[in-house]
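Student: what follows is a protein structure lacking sequence information:
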């Protein structure tokens, strides 16, 4: 007669322990894979589709307030053309911003900020960018101001509901100007017209106040934070309706 001894209880426990360890290892491996894939997808989205910026100044009040966070559509202008009225984020064309003092952070905060910026949740370079509203496209003739205090684009006066003016002021610009936007460039202005160092006040810079289209990072499309201010940003197409395209 052949004996078939049952496995010892300690052997069964050892087998169960090994299975548990393998299960935990697989779970950790799967979590790491998911994290890496999510990080990669977020990085690709941030690089090619959208990214976050915060508002460092009051030049776009009251459309945008200081420390608002915005989501920027980076498909514009590469795949989607810029239109008048768009609120765009752009790199300094040269001479618009004062030299920035490097921000000192401890290694832990710096590492966390780097990871968040890689996935588009932080914008450590916001102070190196500007945000304004597009008024003039390449070839446009932009003048200000008429007897009603309005600006005109290609000889068509426009009424701008988004502009913030000091009490008692009716002119949309403190200073008059008369310009033609060169090819490949934009004329941009802040909504807070009496507190915005925009195209009007950068005419002594190398770009003479015009912003190269190539410097545009994208169009601001939504206020994402704080939640109480969540809203889509309007480009006010009705303001610029009927403006002919200049061929100058």
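Tutor: Great, that's in hand. The structure displayed is predicted, hence computed values, not measured ones.

Student: could you use CA atoms for every contact and neighbour count after this?
Tutor: Will do.

Student: list the contacts of the residue nearest to the spatial centre of the chain.
Tutor: When CA atoms, centre = their mean is applied to the chain, the residue found nearest the centroid is residue 72 (3.6 Å). Shown in contact with residue 72 (CA atoms under 8 Å, 6 or more residues apart in numbering): 50, 51, 52, 53, 89, 218, 219, 220, 221, 222.

Student: okay, now the one to match up with it:
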């Protein structure tokens, strides 16, 4: 092998190494960008959630997987009828629930509204609500309470099997993580989760 051939072979090996390193570096950059985008999307735009209990049955079932969007509440406050995911308030954290142990419930009232449960009906501002989405009428009564400003009153659609505001009180709006809008699993029930106008 001549000196020129050796140089060419050496240059070829060096070029292959450089190309391999360049490809690895490009892949690392793509991976870093993907991770950053995933964190940004999950923090500020949307995230997947899993339903661990029957508290929202029949609207949501145990094992359902949802998309929870976070953008709309930058522009308007949560409203009655919305199904929301939220961090447990201090009342629940004192009972042993962890801050990251998210809950999902339906908003039935917000600051300034009055809420009562009597004779199997939910009353908001002294008006009975027609709730065709709940499993059954509540088997309990709740004396009329006024929701403080900056707070929400939330309930599960499975009214008699739900650890919600009728048990532990008002939910601070700041605890809201996002609005459940879409079920992506199981496949046979895939579709949007429409808020009910209350």
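Tutor: Structure's in. What do you need? Bear in mind the structure is a predicted one, so any value in this text is a computation, not a measurement.

Student: quick one, strands of the second structure?
Tutor: Ranges of strands in the second structure, per DSSP state E, are 46-50, 65-69, 83-86, 103-110, 114-118, 121-124, 127-128, 142-146, 151-155, 171-172, 176-185, 191-192.

Student: want to throw those strands into a markdown table with distance to residue 40 of the second structure?
Tutor: Compiled in a markdown table, those are given as follows (distance: least, CA to CA, whole Å):
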| stretch | distance to residue 40 of the second structure |
| --- | --- |
| strand 46-50 | 9 |
| strand 65-69 | 13 |
| strand 83-86 | 18 |
| strand 103-110 | 22 |
| strand 114-118 | 37 |
| strand 121-124 | 38 |
| strand 127-128 | 42 |
| strand 142-146 | 37 |
| strand 151-155 | 27 |
| strand 171-172 | 24 |
| strand 176-185 | 14 |
| strand 191-192 | 23 |
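
Student: determine the longest helix present in the first structure.
Tutor: For the first structure, the longest helix by residue count, based on DSSP state H, is helix 9-48.

Student: output the contacting helices and strands for it.
Tutor: Packing contacts for helix 9-48 of the first structure, counted by 3 or more CA pairs under 8 Å, 6 or more residues apart in numbering; DSSP states H and E, involve helix 107-118.

Student: ok, and for stretch 50-66 of the second structure, which residues are buried?
Tutor: 50-51, 53-57, 59-61, 64-66 (16 or more other CA atoms under 10 Å).

Student: count of neighbours near the corresponding residue of the first structure for residue 109 of the second structure?
Tutor: Using TM-score structural alignment as the criterion, the counterpart of residue 109 of the second structure in the first structure is residue 136. Neighbour count of residue 136 of the first structure, defined by other CA atoms under 10 Å: 25.

Student: got it, and residue 22 of the first structure?
Tutor: Residue 22 of the first structure: 12 neighbours (other CA under 10 Å).

Student: then the one 10 residues further on?
Tutor: Using other CA under 10 Å as the criterion, residue 32 of the first structure is surrounded by 12 other residues.

Student: and if you look at the one 5 residues further on?
Tutor: Residues lying near residue 37 of the first structure (other CA under 10 Å) number 12.

Student: picking up where we left off before, quick one: the longest helix of the first structure to the second structure mean distance?
Tutor: Compared with the second structure after the fit, helix 9-48 of the first structure shows a mean deviation of 1.3 Å (mean CA distance after the TM-score superposition for the first structure).

Student: what range in the second structure matches that helix?
Tutor: Going by TM-score structural alignment: helix 9-48 of the first structure matches residues 5-44.

Student: starting at the chain centroid, how far to that stretch?
Tutor: 36 Å (CA atoms, centre = their mean, to the nearest Å).

Student: and residue 82 of the first structure, what pairs with it in the second structure?
Tutor: In the second structure, residue 82 of the first structure lands on residue 78 (TM-score structural alignment).

Student: who's in contact with its match?
Tutor: 107, 173.

Student: what of the one 4 residues further on?
Tutor: Residues counted as contacts of residue 82 of the second structure (CA under 8 Å, 6+ apart) are 106, 107, 179, 180, 195, 196.
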